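Enquirer: the following comprises the amino acid sequence and a computationally predicted model.
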Amino acid sequence: MHLSPLVTSIPENPLRALFPYAGRPGMLNLASGHPSRDAYDVPGLEAAAAAAASEANAWSYGPAGGDPDLIEALAGLSAPVPKGHRLLVTSGAQQAVDLALRALAPPGSRVLLPEPIYPAILSLCAAAGIHPLGYSVAAGDQDLAGLAGTLAEGHIRAIYALPTFSNPTGESWSRRQRLRMLELCAAAGVPVVEDDPYRMIHLDAPPPSSLAELSRKVPGVVVVHAGSLSKFVAPGLRLGWAIAPAPLAQAMQELRQATDLQPNSFAQRVAVHYLRSGRVEAHLERVRALYAARKTALASVLHLAGFDVPNTGGGMFLFPRLPEGQGADALFERAVAANVLIAPGRAFALPGRGAGLDDRVRLCFAGLSEERIREAAQRLVGAMERAES
């Protein structure tokens, strides 16, 4: 039996490879980007599920573009849907990104991805036969000179961006950087796919406007905006959305019909009732307070141990640089022995480009209680210090 090269070329997701370690007794998991169970509004979701269960349309086929009631509710959460655009319900932001890139970039074409990158994006590019090229946006690089040069070379079909509380770094682009990217992409005729699943989880001030919102100031630019309920309602619902120009949204809808027909009807009705319940803002405030305390707890222990921890304003991750002389791969082995799980920086590299991330680790502060976060950080520091002695 011969499998399609589009299947055999999919790289192993290095984060999925960590799952067996996560199940070990006593393991404290800082590697996986999962919300903690105490960050779910279980009473509110139970009430929403009970209301959905009584509705016949929750158990039926529905529109490929999504439940009209959910489309209306999501439009109230996201950036305004511009004239000539549509909101499409998807199975998480991941499917929104996948559908957008497939609709924009034929097999064999090139797309730009930020470095470092969430590895599942590499998998979906491989499955679509798309060739990824890297670009970077450093905090002080307001003119995006490197990106300008790459775009000027031509033959780029789309650019993927996660400018708000990025995964893995947790960092955000400035408003000026966002506008500059849009200007560059408008001039080059390159559509932008904006992945924005962490926007609601701001831990101090709200982030700058999304690329989709700012695109109204840049004539000629095309932006597909992807959002998700996974990070602030419940990942098990597997619901997200895309906002795109109507012809592109139609193409994305036809692609999703060819695979899974439609979003899950029951999950959509649960989401409708929850978003209409009036509980969302209070729930978000509780989640923000939980995560802010956990991020502070983790960062404070790491700072004292000599880690370089960038200041981030939200999301779920820190991507600190290890103290001088430390390597992430070796630290991973010692950390596992100390029953704390981390994600080495190489896991977030484009193929063949991991050397620059040898001294970085991604740590998720959302999945454990504040007390457990401190314990996990102390175990990690202890594992590092044992190598130095």
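Expert: The structure has been received and is ready for your questions.

Enquirer: can we go C-alpha only for contacts and neighbour counts from here?
Expert: OK.

Enquirer: list of residues touching stretch 275-284?
Expert: Around stretch 275-284, the neighbours that count as contacts under Cα atoms under 8 Å, 6 or more residues apart in numbering are 41, 44, 48, 73, 200, 201, 232, 274.

Enquirer: narrow the residues you listed to those in helices?
Expert: 44, 48, 73, 274 (DSSP state H).

Enquirer: now the first one: closest residue in space that isn't a chain neighbour?
Expert: Distances taken as Cα to Cα, 6 or more residues apart in numbering put residue 274 closest to residue 44, at 6.6 Å, once the chain neighbours are dropped.

Enquirer: my guess is that neighbour contacts residue 46. True?
Expert: No - Residue 274 is beyond contact range of residue 46, at 9.2 Å (criterion: Cα atoms under 8 Å).

Enquirer: select from the ones in helices among the contacts of stretch 275-284 the one having the most neighbours.
Expert: residue 274 (23 neighbours; other Cα atoms under 10 Å).

Enquirer: tell me, how many residues neighbour residue 235?
Expert: Residues near residue 235, counting by other Cα under 10 Å: 16.

Enquirer: one more: residue 264?
Expert: 23.

Enquirer: before we move on, what about residue 337?
Expert: Other residues close to residue 337 by other Cα under 10 Å number 13.

Enquirer: how about residue 140?
Expert: For residue 140, using other Cα under 10 Å, the count is 10.

Enquirer: over to residue 227?
Expert: With other Cα under 10 Å as criterion, residue 227 counts 29.

Enquirer: wait, doesn't it sit right on residue 193?
Expert: No - applying Cα under 8 Å as the test, residue 227 and residue 193 come out as separate, 11.1 Å apart.

Enquirer: ok, second structure coming up, stack it against the first:
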Amino acid sequence: MDTDSREPRYRQIARYFEQQIVSGQLLPGSALPTERELSVRLGINRSTVTAAYSDLRASGFVQSTQGSGTRVSETLWGDTPKRGLNWHSYVSGGSFVPTLAIVRRVREIAAAPDTVVFSRGELSADLLPSDQLSALLRELTLSMPLDYANPKGEAETREVISAHLKEQYRVNAAPDEILLTSGAQQALHLVTHCLLNPGDAVGLEGPSYAYSRSLFVSAGLRLFQMPMDEHGLIPEEVVQLYNKHKIRMIFVNPTYQNPTGTTLSLSRRRRLLELCEERRIPIVEDDPYSLLALEGAAPPPLSLKALSSGGGHVLYMGTLSKMAAPGFRAGWIVAPSGVASRLAEAKQEMDYGYSTILQEVTKLYLTSGVWQGHLADLRQALTRRRNRMLTALQEHLGNRAEWLVPQGGYYLWCKLNRKIPDGELVREMEAHRVAVMPGSVYGAEGSSLRLSYAREPENRIEEGIRRLAAVLRRL
């Protein structure tokens, strides 16, 4: 304690724990000292500690439960952000972004030598079309001007993507309804910051990849969970959320969902569209994996965008990052022309439009026929890796967990049979040199793990599951 400071003592205590949480020294779920214990250790009145903990609770940093004490918050579902809050105030003010410390720690573990990485949602080096792209680049001629790009994307590129969407996804999108983005992350950023206001309530699948994105919190949005089962989102729950919280938009990843790998059934897709159309709730559909059906699996249902009548209330996001390479950064939003133009204005302020050179590469990749051959090879490789992971899980984890069998995409969702605090899980992962992403990162309740079978070579998958089993035995 700084006894000479003009800052009240309770604020010094609260600020200390805020810094510990934001820096990752205290992870979600970690216990704080009891009020009595801390007052004795600091030699101060217990009411001062009580005031500090009350301040931390009001800011959303901690939660207190009778009989369990005070712990670092594990979730912000439904919490109301501070008025006018943005990302800069989170950094400068140290406000809590849920699970950020966990994500950072897992990434550090994944970067360590000899770690088996199941935490990253990207392809391993041997699955990237490096040779094919190198050959295409030797044929590249720059027909587009090299000045700042059209903020929506050059007309020729949008025409190519329009044809690609119609042929592969049965999505009818005029070039004027397409906005090129630097992957799905930028698309989400544009939607949350341009079409919504601080304090707006939005629905996310629970669990959801989008929950881990700090951009939702930086936009000041209130996040509400839309429950799921093995068949995906339960449409009727959207009505309950709308009636209770007046949600203004929902965000869904209905095909080979990240993180659970589930696929929303055709009947539920139709029902979801019906309910949202009746209540005029816009849907943001993220569709990066639907061409990655594994061998032997039935093709997934058409996208919500393709199924919707007119499609005007579905904003559709896609990317080449999951089928080609993360560094491609080729993404797009399909939206009514006026909405696409509004988002393009904001994008121009951010980066003056998508790189014209990358647009040329995107055009060449989609029109050369190379991508179809690569996609077929990729589906075969992902099928083998998924099967290797399933076999290893059965052999080494047994009854310690249960899991869903994915029919496409990158991810396998694993539910543990007992709760394990994230801090302990991360510590043992580091010791055993294996990296997985805890389910709490995606807003899941209980103990669960997202395992990616796309990142590691096939011959490393069993070793990684063996290490994960050792982690769970220790815990």
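Expert: Everything's here; your move. Keep in mind it's a predicted model, so treat the numbers as computed, not measured.

Enquirer: which of the contacts of stretch 275-284 of structure 1 sits closest to residue 4 of structure 1?
Expert: Sorting the contacts of stretch 275-284 of structure 1 by distance to residue 4 of structure 1 puts residue 232 at the head of the list, at 36.8 Å, by Cα to Cα.

Enquirer: longest helix anywhere in structure 2?
Expert: Structure 2, longest helix under DSSP H: helix 370-396.

Enquirer: and residue 315 of structure 1, how close does it get to residue 175 of structure 1?
Expert: Using Cα to Cα, to the nearest Å, residue 315 of structure 1 is found at 18 Å from residue 175 of structure 1.

Enquirer: so between those two, which is more surrounded?
Expert: Set side by side, residue 315 of structure 1 and residue 175 show more neighbours around residue 315, with 30 against 16, by other Cα under 10 Å.

Enquirer: residue in structure 2 paired with that one?
Expert: Taking TM-score structural alignment, the alignment pairs residue 315 of structure 1 with residue 409 from structure 2.

Enquirer: distance of its match relative to residue 294 of structure 2?
Expert: 8 Å.

Enquirer: what residues are up against the closest residue to residue 317 of structure 1 other than its chain neighbours?
Expert: Leaving aside its sequence neighbours, residue 317 of structure 1 sits nearest to residue 364 (Cα to Cα, 6+ apart; 4.5 Å). By Cα under 8 Å, 6+ apart, the contact set of residue 364 of structure 1 is 30, 31, 32, 33, 34, 316, 317, 318.

Enquirer: where does the second one land in three-state SS?
Expert: Secondary structure of residue 31 of structure 1, reduced to three states by DSSP: H, G, I helix; E, B strand; the rest coil: coil.

Enquirer: for the equivalent of it over in structure 2, grab the count of nearby residues.
Expert: Aligned by TM-score structural alignment, residue 31 of structure 1 pairs with residue 119 of structure 2. By other Cα under 10 Å, 25 other residues sit near residue 119 of structure 2.

Enquirer: residue 404 of structure 2 and residue 413 touch, don't they?
Expert: Yes - counting by Cα under 8 Å, residue 404 of structure 2 does reach residue 413; the two are 5.8 Å apart.

Enquirer: quick check: neighbours shared by those two?
Expert: By Cα under 8 Å, 6+ apart, the residues touching both residue 404 of structure 2 and residue 413 are 260, 261.

Enquirer: quick one: which of those two has more around it?
Expert: Neighbour totals were compared for residue 404 of structure 2 and residue 413, and residue 413 leads with 20 against 15 (other Cα under 10 Å).

Enquirer: a strand runs through that one, doesn't it?
Expert: Yes - counting by three-state DSSP, residue 413 of structure 2 is found in a strand.

Enquirer: contacts only, for it.
Expert: Contact partners of residue 413 of structure 2, counting by Cα under 8 Å, 6+ apart, are 259, 260, 261, 403, 404, 448, 449, 450, 451.

Enquirer: from residue 261 of structure 2, how far off is the fifth one?
Expert: In this structure, residue 404 of structure 2 and residue 261 of structure 2 are separated by 8 Å, where distance is defined by Cα to Cα.

Enquirer: which residues do the two both contact?
Expert: Joint contacts of residue 404 of structure 2 and residue 261 (Cα under 8 Å, 6+ apart) are 412, 413.
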